[in-house]
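# have a look; sequence and predicted model below, questions after that.
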Amino acid sequence: MTEVSSLTGRLLVATPALADPNFDRAVVLLLDHDEKGSLGVVLNRPTPVGVGDVLDGWAELAGEPGVVFQGGPVSLDSALGVAVIPGDSTERAPSPSSRLRSSRGDPIGWRRVHGAIGLVDLEAPPELLAAALGSLRIFAGYSGWGPGQLEDELADGAWYVVESEPGDVSSPVPENLWRAVLRRQRSELAMIATYPDDPSLN
């Protein structure tokens, strides 16, 4: 079996050709990608449900808009927390809160996925992470692909793969994220950002 090059931490940006309504103009942050499959969350699907309505203790830590996001079509009754820890927490000088850090220097209750982005243990007391978190998003459900499935979609031209930035997780205007991510690319992808919502009106 061919070894899969991990895309963990990268963004999947839906191409205009992607027909699946679940992923129309979606920007997906890949939280896990290997030969067993892929898992990610859609960053630009806010719901009307406030974080405080479902996870009261975490509401104060959630960035604007303070709503739950639909991470994808799978397991919509489960919640995932994705948060950014400002700076490289592995190189910080010891602080009074250092006893609340793991042996790797990461805050307890937060598992690094890529760079400053990591998964939050929503079972942990929110106050354990409050001082360390830069931004937090709560997702209902996730996006999943079986072994080789994402690779097939990439080969079919369904997704652009680009680098993520920590600010993507907490974009205050998630509805603009698809265009914003494409616009910052230093390639012909920047032109795709101007693609009309309905090409038939062009």
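Everything's here; your move.
# from here on, just use CA atoms for contacts and neighbour counts.
Noted.
# run a quick neighbour tally on the nearest residue in space to residue 121 that is not next to it in sequence.
Nearest residue to residue 121, sequence neighbours excluded (C-alpha to C-alpha, 6 or more residues apart in numbering): residue 109, at 5.0 Å. Neighbourhood size, residue 109 [other C-alpha atoms under 10 Å]: 19.
# and here's the other structure:
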Amino acid sequence: MARKTPKPIPASAGIDPREGWLTGQLLVAMPAMQDPRFARAVICLCAHSGDGAMGIVLNKPLEGLSFEELLKQLNLDPVPPQRRIRLVSGGPVENGRGFVLHSDDWETEGSLKVQPGVALTASVDILKAIAGGGGPREGFLALGYAGWGPGQLENEIQQNAWLSVPADERLLFAAAPDRLWREALAKLHVDPALLSGTAGHA
């Protein structure tokens, strides 16, 4: 399946990250989430303002494409790479667009500061650096993102579709995808078996 060259975060995301709000938090889907695309999803909210929100799903491994295959499609060297990062399906919006969520020890022009210690980069420069053995200490590549229009995420939170959890490096970069949902809830001292669609925490 052909992939497009990663580009900067599109203006259609409608985000001014300086406004803050829940930027940098993790959204954890409630067990009653009706949308199958987000069942048990954990999303890093990279930007949130009155104009909308944009986030990256952390725990949906990308099937059928390796980092090495992606480098070949983008004509990036070296192949095989000196270093590899994992790939995830970052969300249903523009899933031909690549984003690297990473530790902020490496940044380039256009990198978006998500929170202290975490940045988002949508430039092929970061893929070149990683393939060459450098780049950020932690990170992964997401194809696509999750997006919300003005007020949409706030409405979903009010309807108890999501919990919000402070992000930390382990949840962002080290937790196994199949355990991340429970580990994020555990940070809130929440037992998934006791959750219902009528009680939430935002």
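Perfect, I can see it now. All values reported here derive from a predicted model rather than from experimental measurement.
# once they're superposed, what TM-score comes out?
For these two chains in superposition, a TM-score of 0.73 is obtained (TM-score structural alignment, normalised by the length of structure 1); 167 aligned residues with a C-alpha RMSD of 2.6 Å.
# related to what we said a few turns ago, my read: the residue nearest to residue 121 of structure 1 touches residue 127, true?
No - counting by C-alpha atoms under 8 Å, residue 109 of structure 1 stays clear of residue 127, with 10.4 Å between them.
# grab the most central residue of structure 1 for me.
Taking C-alpha atoms, centre = their mean, the centroid of structure 1 lies closest to residue 29, which sits 3.7 Å from it.
# corresponding residue for that one in structure 2?
In structure 2, residue 29 of structure 1 lines up with residue 44, judged by TM-score structural alignment.
# what's the answer for residue 159 of structure 1, then?
In structure 2, residue 159 of structure 1 lands on residue 162 (TM-score structural alignment).
# what number of residues lie near the closest residue to its match other than its chain neighbours?
Spatial nearest neighbour of residue 162 of structure 2, excluding adjacent residues (C-alpha to C-alpha, 6+ apart): residue 29 at 4.7 Å. Using other C-alpha under 10 Å, residue 29 of structure 2 is surrounded by 23 other residues.
# from residue 118 of structure 2, how far out is residue 29 of structure 2?
22 Å (C-alpha to C-alpha, to the nearest Å).
# again with residue 38 of structure 2
Counting by C-alpha to C-alpha - residue 38 of structure 2 and residue 118 of structure 2 are separated by 23 Å.
# report the longest helix in structure 2, please.
helix 177-187 (DSSP state H).
# all helices of structure 1, in order?
Using DSSP H, helices in structure 1 cover 51-54, 126-129, 149-155, 166-169, 177-183, 189-192.
# now those helices in CSV, with distance to residue 36 of structure 1?
Compiled in CSV, these are given as follows (distance: least, C-alpha to C-alpha, whole Å):
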stretch, distance to residue 36 of structure 1
helix 51-54, 31
helix 126-129, 31
helix 149-155, 10
helix 166-169, 25
helix 177-183, 27
helix 189-192, 29
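# redo those as JSON lines? Include mean neighbour count and distance to residue 137 of structure 1.
Output for those, formatted as JSON lines (neighbours: other C-alpha atoms under 10 Å; distance: least, C-alpha to C-alpha, whole Å):
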{"stretch": "helix 51-54", "mean neighbour count": "16", "distance to residue 137 of structure 1": "9"}
{"stretch": "helix 126-129", "mean neighbour count": "17", "distance to residue 137 of structure 1": "13"}
{"stretch": "helix 149-155", "mean neighbour count": "14", "distance to residue 137 of structure 1": "24"}
{"stretch": "helix 166-169", "mean neighbour count": "18", "distance to residue 137 of structure 1": "7"}
{"stretch": "helix 177-183", "mean neighbour count": "19", "distance to residue 137 of structure 1": "15"}
{"stretch": "helix 189-192", "mean neighbour count": "16", "distance to residue 137 of structure 1": "26"}
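# to residue 35 of structure 1, which of those helices lies closest?
For the helices of structure 1, the distance to residue 35 of structure 1 is smallest for helix 149-155, at 10.0 Å, taking C-alpha to C-alpha.
# tell me what the closest one is packed against?
strand 37-42 (3 or more C-alpha pairs under 8 Å, 6 or more residues apart in numbering; DSSP states H and E).
# mean shift between the strand it packs on and structure 2?
Averaged over the aligned pairs, strand 37-42 of structure 1 sits 0.4 Å from structure 2 after superposition, using mean C-alpha distance after the TM-score superposition for structure 1.
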